[in-house]
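1. what's the 3D shape of this:
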Amino acid sequence: MSLVWAGLRIAAVEALKGRTEAGNEVLDSEIGAIEPRADGTVDIGIERRYVAVYTQAGDVEADSLDPRALLEGGTVELLFEAGVTATMLVRDEQTGEQQIFEGIPSTDANFELYLDLIFRQVTNALLDPDNEWAEIWRSFVLRVVKVERFRIADAQNVRLAGRQMKVICQVVGDPLQGQQLDSAGALSMFLARLEASDDEQNRNRAALLRAAIGAPGQPDWRSAQPAQGMTGNEFAALGLQPPVTDDGNGLVEVTELVAETDLVTVEVTP
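-> I've put the predicted structure just below:
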């Protein structure tokens, strides 16, 4: 997993709250809401309308220039899950009829209509330019590679309509440890929004994620080795590390470089 994966999922959860017929019942990584059993039946772990969001898998293909790159974003499978069963229905107090939600009576066809509607609401929320959390979510996503939809129905003698939408995204990479975050970058905006949240859990999440990144301040040359996944010998052989002091116990601080040729002398201050 990665910090970007966490940001992608949490931003999606927050972006959907109050934006669909599920209201604030947007669950973070509660995979067991609709849980397939080995015998093909389905266990309903929750009795209310809901949307669940979780990251399922990912893939990174490093090119020949980054043979040991471990921080590339690659692709991530972000799964949205929603469902409605007969036990989730509400009863109209005036007519006594069961309804999925106000104005939509309980029938099998309307179960599917509910799911069509809620997944369109999910899409609308993630594309809403006025939704701050959706803006952060879009900042994590370089492009949507593929969208897949799955259906679950008629299980365990319970009328059930359940559906999953898998959004395969190409996402930005994780920062190096100790790297100064770009204030306009996706991860920086995400952490700032978490820290400004009224939810204590979100503020605690921000503290944990910042601790994983670490405090900035290390020199640029120090970041170059982990950025490329090089060994110490490879790094030294390329001349990217400052020279060692005469006693071998430290590094020489380079304040000025002088390059002399037959034509010109160039002085460079790092």
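
2. For the rest of this, base every contact and every neighbour count on C-alpha atoms.
-> Fine.

3. Now do the same contact list for A212.
-> The contact partners of A212, taken as Cα atoms under 8 Å, 6 or more residues apart in numbering, are Q177.

4. To compare against the first, here's the next sequence to fold:
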Amino acid sequence: MSLVRQLIQIALVEAWRGRTLAGEFVYDSKIDPLAGFLAGQPAPILIASVEEAEQAEDGQATRGVMGRPASLTIMVQTGVATGREIRDENGVIVLGAIGESDASYEAMLNLLDFQWRCALHDPDNSWAVLFRSLVTSIGTIKDVRATDPETGSKHAARFTQFKAEVLPDPMPGDTLPDAIEAGLTALEADGDPGFALIAASWRLMLEGSPDRPDWRILQSGLFTTDAGMAALGQIPAAIDTPADVELSMPGAKPVVISHDP
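-> Here you go, the predicted structure:
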């Protein structure tokens, strides 16, 4: 479960960038200690990561390790270190630089939580559209406040976790599903050299072997051996040098059938 997970993580970050109170402070799988990170952070933050992936036994290609639909556990971390002015359309400050009270931090976290969810539902946000095209359903959503495990003190941050059923990764040589092709195309068109390198690497790995016969491709997908393919009647018969065959029928002249290339 690699390519879809990669596209999911990038789509989340890009769907949120510049569309919430966090502005450009949106990160992919940042692993710095939260307390230290917030101390030097000038604005609210959003962090996206995929924490777990599970592929059920009854999925496609059950015996194999590729080609199955998966369930991802996605984590969204929101945090507030300092205030930020929010103005209405007339320039009036609705929520100014927030104070050091729990209530004001909570208000900012709630606004940020609402904004990232709205961004993923936005029909005009191309990265959000990509995310939705890779996800077939969203399961249980749970969020908890971040606390310091040593002191028990609460941070102005929340962890939101949800399950997402997603498309299976393609096998090498497969025709790419529309959503995955759109994801790779979006990376190539973004202009970020890092994204372009990621897309090029995946396209190279997904090419497959052009001279591999169809039955070998099927064998790979079924995750089976030559013996297994033979049992399914899928291995072509060995072709030796053809021999002439004489067909004899009572009352008729013998007919010789020769190999004619």
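
5. matching residues in the second structure for the lengthiest helix in the first structure?
-> With DSSP state H setting the assignment, residue counts place helix 108-127 as the longest helix in the first structure. Aligned by TM-score structural alignment, helix 108-127 of the first structure corresponds to residues 102-121 of the second structure.

6. average gap between that stretch and the first structure?
-> Aligned to the first structure and superposed, stretch 102-121 of the second structure gives a mean residue distance of 0.8 Å (mean Cα distance after the TM-score superposition for the first structure).

7. what's that stretch in contact with?
-> Under the contact criterion Cα under 8 Å, 6+ apart, stretch 102-121 of the second structure has outside partners 12, 15-16, 19-22, 78-80, 98-99, 125, 128-129, 131-132, 156-158.

8. check contacts around the residue mapped onto T140 of the second structure from the first structure.
-> Counting by TM-score structural alignment, T140 of the second structure corresponds to K146 in the first structure. Applying Cα under 8 Å, 6+ apart to K146 of the first structure gives the contacts V167, I168, C169.

9. State the number of residues packed around the aligned partner of the first one in the second structure.
-> The equivalent of V167 of the first structure in the second structure is F162 (alignment by TM-score structural alignment). The criterion is other Cα atoms under 10 Å. On that basis, F162 of the second structure has 16 neighbouring residues.

10. F162 of the second structure against T73, yeah?
-> Yes. Counting by Cα atoms under 8 Å, F162 of the second structure sits close enough to T73 to count as a contact (5.7 Å).

11. A69 of the first structure: neighbour count?
-> When neighbours are counted by other Cα under 10 Å, A69 of the first structure comes out with 17.

12. got the residue ranges for the strands in the stretch 151-261 of the second structure?
-> 154-166, 245-247, 255-257 (DSSP state E, counting those that start in this stretch).

13. so the second one matches what in the first structure?
-> Strand 245-247 of the second structure lines up with nothing in the first structure when matched by TM-score structural alignment.

14. gap between that strand and the chain center?
-> A distance of 60 Å separates the C-alpha centroid of strand 245-247 of the second structure from that of its chain, computed with Cα atoms, centre = their mean, to the nearest Å.

15. now the last one
-> The chain centre lies 61 Å from the centre of strand 255-257 of the second structure; the measure is Cα atoms, centre = their mean.

16. circling back to that earlier point, in the match of helix 108-127 of the first structure, what counts as buried?
-> Residues S104, Y105, E106, M108, L109, L112, D113, Q115, W116, A119, L120 are the ones in stretch 102-121 of the second structure that count as buried (16 or more other Cα atoms under 10 Å).

17. For A238 of the second structure, state which of these is nearest.
-> Each of these was scored against A238 of the second structure by Cα to Cα, and L120 proved nearest at 55.1 Å.

18. and I93 of the second structure, how many neighbours?
-> With neighbours defined by other Cα under 10 Å, the count for I93 of the second structure comes to 12.

19. got the contact list for the spatially closest residue to it that is not a sequence neighbour?
-> Taking Cα to Cα, 6 or more residues apart in numbering as the measure, I93 of the second structure lies nearest to R87, with 4.3 Å between them; neighbours along the chain are not counted. Residues in contact with R87 of the second structure, defined by Cα under 8 Å, 6+ apart, are I93, V94, L95.

20. surely the second one meets I86?
-> Same thing as V94 of the second structure. Yes. With contacts defined as Cα under 8 Å, V94 of the second structure counts as touching I86 at a distance of 5.6 Å.

21. Which one's more surrounded, those two?
-> Neighbour comparison, V94 of the second structure and I86: the larger count goes to I86, with 14 against 9 (by other Cα under 10 Å).
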